[in-house]
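**Student:** What follows is a protein structure lacking sequence information:
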C-alpha cells in the first residue's frame, strides 16, 4: 500500500487527485495539508488533516503538492527533509529553487518528480516542438489559462521556451499585438492570457517566409492531468534524485 500525503487537497486539482487515489486499491490518502482556512469538506476518519507543517505527524511514502507558488518551496523542503518522495504539480518554482531542492534531495537520498504540467498531451506538445524548432527556428509561444492562475508566463511556457532555445530557436518575427501579457524568455516571445472558459492552453507557433506550423495543446478540464499524476505516483520512487519533467518517465528522453 502506497501512503500518500496531499498538500492542497481542497483545491480543484486536489479534489481530482482525491478521486484518482480512491480508484486505486493499493493507494491510500492518509493525510492532507490545507494552508487556507479550515474547510467544511468531510474526509474519511483515517485521513489526518493538518493546517501547518509544524503540526504534521506520521510516516508517508509520497507527498503530492498542488498548493500555491508562495508555499511550494517550503513544503517541498519539509517533505524531502522527512524523506517523503515529492511529486510537485505546483508551478512557480524558479530555476534556483529547483537546484536547491535537487541538492537537498541528493543529500537525503530522496527521489521524486517536479513537473510544470501533468497533462500527457502537453508533454507531447513540448517534445514535438523541440523537434520542429531544429527545422523552423523562428518561434513564439502563446498560453491561455483560467483567471485564477497566479504565475505568468506559466511554468509550461517557460520550460517550452528553454527547450526551444536549446534547439537553436528564437523569436525573429513578432506577431501583431493581440493583447495579453508579453515576456521574452530565453529569446522567445511568450504571450500570456487569462480568460474564463480555459483550464490550460498553449500553442507554439513556427514560421518562415513561406510557411507556418502551429503545435497546440488544450486541457479541457482537470481530469486531463490525472493520467500524468497516476504515472508519477507509480514511477516517482524509482527515479534517481529529483527529476524535472514528466517526459523523463514517459520514455521521451
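**Tutor:** Thanks, I have the structure now. What you see is a predicted model, and the numbers here were worked out from it, not measured in a lab.

**Student:** CA only for contacts and neighbour counts going forward, please
**Tutor:** OK.

**Student:** the strands in the stretch 1-150 of the chain, which residues?
**Tutor:** 2-7, 27-33, 48-50, 62-65, 85-88, 112-114, 139-145 (DSSP state E, counting those that start in this stretch).

**Student:** Of all these, which one is nearest residue 247?
**Tutor:** Comparing the strands of the stretch 1-150 of the chain by their distance to residue 247 (Cα to Cα), the top pick is strand 112-114, with 10.5 Å.

**Student:** Quick one: list the elements packing against the closest one.
**Tutor:** strand 85-88, strand 242-244 (3 or more Cα pairs under 8 Å, 6 or more residues apart in numbering; DSSP states H and E).

**Student:** can you map out the helices along the stretch 1-150 of the chain?
**Tutor:** Shown for the stretch 1-150 of the chain, the helices assigned by DSSP state H, counting those that start in this stretch span residues 12-22, 72-81, 95-108, 120-133.

**Student:** Need these in a markdown table (columns: mean neighbour count and distance to residue 223).
**Tutor:** Shown next, in a markdown table, are the helices of the stretch 1-150 of the chain (neighbours: other Cα atoms under 10 Å; distance: least, Cα to Cα, whole Å):
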| stretch | mean neighbour count | distance to residue 223 |
| --- | --- | --- |
| helix 12-22 | 16 | 7 |
| helix 72-81 | 19 | 22 |
| helix 95-108 | 15 | 26 |
| helix 120-133 | 20 | 11 |
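
**Student:** Residue 12 versus the residue of the chain most remote from its centre, what's the distance?
**Tutor:** What lies farthest from the middle of the chain is residue 210; by Cα atoms, centre = their mean that is 35.3 Å. Per Cα to Cα, to the nearest Å, residue 210 is found 43 Å from residue 12.

**Student:** now swap in residue 138 and tell me
**Tutor:** Residue 138 sits 36 Å away from residue 12, taking Cα to Cα as the criterion.

**Student:** okay, pairing it with this:
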C-alpha cells in the first residue's frame, strides 16, 4: 500500500512527496523502489526526525496495528495532519488520538477501506438492513493480513446495526460441531473471515428474507483501487479538525 501511495502522489500535479519511512531500504531513493525515476526522496527509518526536519502537511500511514498508535502520536505531536489506513487500532487508543487531535486543532482521517466502491457497498448494506434484518458478512483477504475481522467488515456491521434491532439469528437450538464454524458474532449478526493467497480485499454482505436473498459484494482486484480514496482523504484532511472514522463521511449524498 505504501508503494501505491507513493506512485499515486507522484501523479498528482499539485502534490509533492517530501518523505518516505520504512524499516527497510534505508538511504535508498524511493523512486526506483516503486518503479519511478529517482525522486531525490530517500527512505529513512526515524519518523520523528523526518517530521522535525521537513515541511510536511499530511502523513499517510499504512503500517501495522503494532506500530500505528505510536506513529499517530508522533505525527500529531509534530503538528501534522494524518491519514491512516491501518486497521486494528484499539478503542482506548482511538480515544487518546481524538483528544490529542482536538487539542492540537489537527485533522485525522482513519479509514478501514479507501476503495470508493467499498464505501458504497457499506452504504447500500446499511440501507438494505432496514428491510432485510437477517444478515451475515463474509470478508476475504490475502493471507498476510494480521487482524480479523477486517476493519471494513466491522465498519459495515456498525452501519448495519444503526438500522437493525439486535436479535439472535438462526435456529434457537443451533450448535457448532466445530468451534467457531459459524463465525464471530456482532450484535446478533455473524461475520466470517477468509485468508488465502491470491486474494486482495473482498467482501460480501448477504441478506435473507422470505423466499429471497440479496447479496452486495465488492472486490478490490489490485491496490490501485484504494488510491482515489487516499488522494481524496489527503485533500480533505487539511481542512478537518479532530478525528473522522470512515471514508463515507467525506462522500456527500
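**Tutor:** Looks like it arrived, so ask away. This structure is a prediction, so every number in the text was calculated from the model and none was measured.

**Student:** re the thing from before, I'd guess the residue farthest from the centre of structure 1 is in a helix, am I close?
**Tutor:** No: Residue 210 of structure 1 is assigned coil when assessed by DSSP: H, G, I helix; E, B strand; the rest coil, not a helix.

**Student:** who's in contact with it?
**Tutor:** With contacts defined as Cα atoms under 8 Å, 6 or more residues apart in numbering, residue 210 of structure 1 has no neighbours.

**Student:** all strands for the stretch 151-253 of structure 1, in order.
**Tutor:** Counting by DSSP E, counting those that start in this stretch, the strands of the stretch 151-253 of structure 1 are 181-185, 188-194, 200-207, 212-219, 242-244.

**Student:** Looking at those strands, which is nearest to residue 80 of structure 1?
**Tutor:** Once the strands of the stretch 151-253 of structure 1 are compared by Cα to Cα, strand 242-244 is nearest, at 9.8 Å.

**Student:** Give me the mean distance between the closest one and structure 2.
**Tutor:** Strand 242-244 of structure 1 differs from its equivalent in structure 2 by a mean of 1.0 Å after superposition (mean Cα distance after the TM-score superposition for structure 1).

**Student:** and for that strand, what span of structure 2 is it aligned with?
**Tutor:** The alignment of strand 242-244 of structure 1 onto structure 2 (TM-score structural alignment) spans residues 243-245.

**Student:** Counting neighbours, which bits of that stretch end up buried?
**Tutor:** 243-244 (16 or more other Cα atoms under 10 Å).

**Student:** gap between it and the chain center?
**Tutor:** 11 Å (Cα atoms, centre = their mean, to the nearest Å).

**Student:** ditto for stretch 62-71 of structure 2
**Tutor:** Going by Cα atoms, centre = their mean, where stretch 62-71 of structure 2 is centred and where its chain is centred differ by 12 Å.

**Student:** okay, stretch 133-153 of structure 1 sits on what stretch of structure 2?
**Tutor:** Under TM-score structural alignment, the match for stretch 133-153 of structure 1 is residues 129-149.

**Student:** Identify the residues contacting the matching stretch?
**Tutor:** With Cα under 8 Å, 6+ apart as the test, stretch 129-149 of structure 2 has contacts from 87-88, 150, 153, 157, 160, 163-165, 169, 189-209.

**Student:** Can you tell me how far the residue nearest the centre of structure 2 is from residue 174 of structure 2?
**Tutor:** What sits nearest the mean C-alpha location of structure 2, by Cα atoms, centre = their mean, is residue 112, with 2.0 Å. To residue 174 of structure 2, residue 112 of structure 2 is 32 Å away according to Cα to Cα.

**Student:** residues in contact with residue 38 of structure 2?
**Tutor:** Neighbour list for residue 38 of structure 2: 29-32 [criterion: Cα under 8 Å, 6+ apart].

**Student:** Now tabulate these in TSV and tack on distance to residue 178 of structure 2 and neighbour count.
**Tutor:** Shown next, in TSV, are the contacts of residue 38 of structure 2 (distance: Cα to Cα, whole Å; neighbours: other Cα atoms under 10 Å):
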residue	distance to residue 178 of structure 2	neighbour count
29	50	19
30	47	26
31	49	19
32	49	11
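
**Student:** follow-up on the earlier one: which position in structure 1 pairs with the residue nearest to the centre of structure 2?
**Tutor:** So, by TM-score structural alignment, residue 112 of structure 2 is matched to residue 116.

**Student:** Quick check: that match touching residue 156?
**Tutor:** Yes: using Cα atoms under 8 Å, residue 116 of structure 1 is in contact with residue 156, at 5.3 Å.

**Student:** Quick one: neighbours of residue 53 of structure 2, just the number.
**Tutor:** The tally of other residues near residue 53 of structure 2 (other Cα atoms under 10 Å) stands at 8.
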